[in-house]
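Q: Fold the following.
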Amino acid sequence: MEYKSRGGQKRDWEKEKLAYGVGPLMYTPAIQESAAEGVIERKYGGSYSLCFCLEDSIRDEAVGQAEKQLEKTLGEICEAWRAGQIKNEELPLIFVRVRTPGQLEQLGGKFLAYSDILAGYVFPKFSVSGGRDYIGIMKRLNEKNGRKMYMMPILESGDIIDMRTRKKNLYAVKDMLDEAGDMVLNVRVGGNDFCSYFGVRRRMDESIYDVRAVSKILTDILTVFSRDYVVSGPVWEYFAGDRELWKKGLEREIRMDLLNGFIGKTVIHPNQIPVVNSCMRVRKADYQDALSILDWEGDSLGVAKNNGGERMNEKKTHTTWAKKVLKLAEIYGVNDDENI
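A: The predicted structure is shown next:
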């Protein structure tokens, strides 16, 4: 069963649905000359989001070159879209990951010319220090622009590592994001950055949840943010290899992501896109249970067996879960195969 949106650009979906629809966000270096071609020729399909990176993927001495190439890339994509070479449903959500508030200030106004195809910006190492600068610039950009420009902060800075200050800093960041309001589309996490602080790296048959120090940080982030924001899962490094071990490892980690409350995934290769989209599809039993819970009928009982007769549904307890399931089903579809 498929549940796909019809109509205009994906970025014009209402904000709550769009937050769930970011899905696999593929990073590509902004300096890459063939990036526009990949979008225009639909090499990766349309069921993904794209982030042009000006940060870690670009050497310091090449930042100026990357900025010029990015402006050219955005211009080519925008021109192709306006000419009808790219249909609305084929255009991915497009973001730019900047290095600093200063770079956002420098590029943001200039890039408003591409707001037809640019959905917003991603902010690395977002923290109490510098966070308000990003938010202030985004507010000014939105005041100038006719279409909403979104922001997606990445929580990956060192001040989250220290347990003595973690709680204080996480809640301070949340207060800032709450003030930013509808500009915040997703909260993202930097799994590799956290791993680097501890000098560890997972193999294909290991998940981020096996790295206990890092999984504790991710748990704390979810505890603080996931009730009010869609929080996206950390990057998976592997995209090729014998016997598709990388794929099985990615599927395993996404299952754990979803169980813990993450929605979506950062990806670094086109091979990963269909895997993420497949894993985001809802199990048929979950979909049917969600419908039953949100359309509860009966006597005074608030608890009942599900349609399959194998588990309990409780209206009050499972309503939030059911709403999430239906949002995912609408965007990603439903799996008829219960073994998936």
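Q: Please count neighbours and contacts with C-alpha atoms only from this point.
A: Fine.
Q: In a helix, Glu37, correct?
A: Yes - looking at Glu37 with DSSP: H, G, I helix; E, B strand; the rest coil, it is inside a helix.
Q: burial of it, as a residue count?
A: 14 (other Cα atoms under 10 Å).
Q: How about Leu294?
A: A count of nearby residues for Leu294, using other Cα under 10 Å, gives 16.
Q: Tell me who's in contact with Lys248.
A: Residues counted as contacts of Lys248 (Cα atoms under 8 Å, 6 or more residues apart in numbering) are Asp205.
Q: That should have said Gln65, apologies.
A: Gln65 touches Ile31, counting by Cα under 8 Å, 6+ apart.
Q: now the strands: where do they sit in the stretch 151-300 of the chain?
A: Along the stretch 151-300 of the chain, counting by DSSP state E, counting those that start in this stretch, strands occupy 187-189, 231-232, 265-267, 282-283.
Q: could you dump those strands to JSON lines with distance to Thr317?
A: Listed next are the strands of the stretch 151-300 of the chain as JSON lines, based on distance: least, Cα to Cα, whole Å:
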{"stretch": "strand 187-189", "distance to Thr317": "25"}
{"stretch": "strand 231-232", "distance to Thr317": "21"}
{"stretch": "strand 265-267", "distance to Thr317": "27"}
{"stretch": "strand 282-283", "distance to Thr317": "19"}
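Q: One more, please, to line up against the first structure:
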Amino acid sequence: MSTTTRTSEVFSSVQTGWQLGAPLYVPALHPDLLKIANAEKIPLIKSMIICTEDAVAEKDLVQSIANLKHFLPLIQRIESRYRFIRVRNPETLKRILDLPGIENIDGFVLPKFDLSNSDAYHRILIHTRFRIMPTLETIDVFNPSAMRDLALTLASSDLKHNIVLLRIGGNDLLNLISMRRPRGVSLYETPLAHVIAQLVTTFKPLGFPLSAPVYEYLDDTETLDREIRSDLAYGLIGKTAIHPTQIPMIQRHYRVAQMEYEQALDILNTDSPAVFKRHQAMCEISTHINWARQIVARYDYFGLDDSDRCQTEKSAQHSSFERSLLKNADSFSIFAPYAN
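A: Okay, here's the model as predicted:
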């Protein structure tokens, strides 16, 4: 059977978002910002988001931008390591774009993104090469019509191909309804479950992948485990980590089961029949081809896994390789330099 696949026609143009892995939030004032960016500390991360918004108090914004001015020229280009800056608003974005060394950044996270500020961001970014990740976290997210209008606006925008993925701001959305998820409760056991489903069915058909919200309880790995499984079931791509210790668990879930990988390869094989059986499951090329492309993309970035090993690793300690990568991670805090 031929090994020719249908992947080449899409992977050159489709941005999967899987290459970002589990991005790590790092405040712009973090004392180890440069070491993290240059892989001298916490080398396991695939991407980082340098935050000038929620992780930085208003009174510290000027200092955080001054820190970026010193930091940006010192960033080393490292293959398959991505750095984004989460700006505060369009005005902050303009200031940051004028900083020396900004060319060392891959792109920007655009918070509180909706139709009220999309034009402002468009005017600033239209003539740049930066990738962007707009975050859906305003009250408009609860309005399906507003989200449909935003999706259509982005689909016709000159910046469409700059969008890596859309982020869902879970905590901001819960705050809008005066909620914080209790410990032990998955996001999919809150009112946001149907909101996430609505966002997926609104944006993904137009070509925009979405990423999963953060999980803020560091010691509750059982719920994080359940939530990541639900993230994948809802078709979300990637999940931001708030601490390095979350990254191995998140990224282990993105490894591909052997059976799914074999099914995906057969679906993408140009010599396969339109419908066939593989591992006791019906595989239909016309309806499963986009799923197969996602599986192969995950494999490209995270490799293979098997259910037996996953079950063992759930309750086991990190592998020796992961433990070596996590060296010094205990000293990391998203709230640094104020607290550990």
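Q: re the thing from before, would you convert the strands of the stretch 151-300 of the first structure into a markdown table that also reports mean neighbour count?
A: Listed next are the strands of the stretch 151-300 of the first structure as a markdown table, based on neighbours: other Cα atoms under 10 Å:
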| stretch | mean neighbour count |
| --- | --- |
| strand 187-189 | 27 |
| strand 231-232 | 28 |
| strand 265-267 | 27 |
| strand 282-283 | 22 |
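Q: quick one: the helices in the stretch 1-150 of the second structure?
A: Assigned by DSSP state H, counting those that start in this stretch, the helices in the stretch 1-150 of the second structure fall at 8-11, 33-37, 61-71, 90-97, 118-125, 144-155.
Q: Which of these sits closest to Arg81 of the second structure?
A: Closest approach to Arg81 of the second structure among those is made by helix 33-37 (8.4 Å; Cα to Cα).
Q: Which part of the first structure matches that closest one?
A: Mapped onto the first structure using TM-score structural alignment, helix 33-37 of the second structure spans residues 35-39.
Q: What's Ala120 of the second structure aligned with over in the first structure?
A: Taking TM-score structural alignment, the alignment pairs Ala120 of the second structure with Asp133 from the first structure.
Q: Distance check, its match against Met176 of the first structure.
A: Relative to Met176 of the first structure, Asp133 of the first structure is positioned 11 Å away (criterion: Cα to Cα, to the nearest Å).
Q: do the same with Val224 of the first structure
A: Here the criterion is Cα to Cα. By it, Val224 of the first structure lies 13 Å from Met176 of the first structure.
Q: swap in Tyr48 of the first structure?
A: From Tyr48 of the first structure across to Met176 of the first structure, the span is 28 Å (Cα to Cα).
Q: More neighbours: which of these two?
A: When Tyr48 of the first structure and Met176 are compared for neighbours, Tyr48 comes out ahead with 23 against 16, by other Cα under 10 Å.
Q: Not counting sequence-adjacent ones, nearest residue to the counterpart of that one in the second structure?
A: Tyr48 of the first structure maps onto Lys46 in the second structure when the alignment is built from TM-score structural alignment. Among residues not flanking Lys46 of the second structure along the chain, Arg81 sits closest, at 5.0 Å (Cα to Cα, 6 or more residues apart in numbering).
Q: what about the match of helix 33-37 of the second structure, how far off from the second structure?
A: With mean Cα distance after the TM-score superposition for the first structure, stretch 35-39 of the first structure departs from the second structure by a mean of 1.9 Å once superposed.
Q: What is the equivalent residue in the second structure for Lys315 of the first structure?
A: In the second structure, Lys315 of the first structure lines up with Ile285, judged by TM-score structural alignment.
Q: And for its match, the neighbour number?
A: When neighbours are counted by other Cα under 10 Å, Ile285 of the second structure comes out with 21.
Q: so what's the alignment partner in the first structure of Val164 of the second structure up against?
A: In the first structure, Val164 of the second structure lines up with Leu185, judged by TM-score structural alignment. Leu185 of the first structure makes contacts with 15, 18-19, 150-152, 229-230, as judged by Cα under 8 Å, 6+ apart.
Q: Could you do Asn335 of the first structure as well?
A: 1, 281-284.
Q: Nearest residue to it in space, please, no chain neighbours.
A: With sequence-adjacent residues excluded and distances taken as Cα to Cα, 6+ apart, Asn335 of the first structure is closest to Arg283, at 5.1 Å.
Q: show me what contacts that neighbour?
A: By Cα under 8 Å, 6+ apart, Arg283 of the first structure lies in contact with 334-338, 340.
Q: Go again with 7 Å.
A: Residues in contact with Arg283 of the first structure (Cα atoms under 7 Å, 6 or more residues apart in numbering) are 334-336, 338.
Q: Same check on Ala193 of the second structure?
A: Counting by Cα under 7 Å, 6+ apart, Ala193 of the second structure makes contact with Leu187.
Q: Quick one: map it onto the first structure.
A: Mapped onto the first structure by TM-score structural alignment, Ala193 of the second structure lines up with Ser215.
Q: With Thr92 of the second structure instead?
A: Match for Thr92 of the second structure (TM-score structural alignment): Gln103.
Q: sorry, back to before: most packed of the helices of the stretch 1-150 of the second structure?
A: Stretch with highest mean neighbour count among those: helix 33-37 (a mean of 20; mean count of other Cα atoms under 10 Å).
Q: And the contacts of it?
A: Outside helix 33-37 of the second structure, the residues that touch it by Cα under 7 Å, 6+ apart are 41-42, 71, 75.
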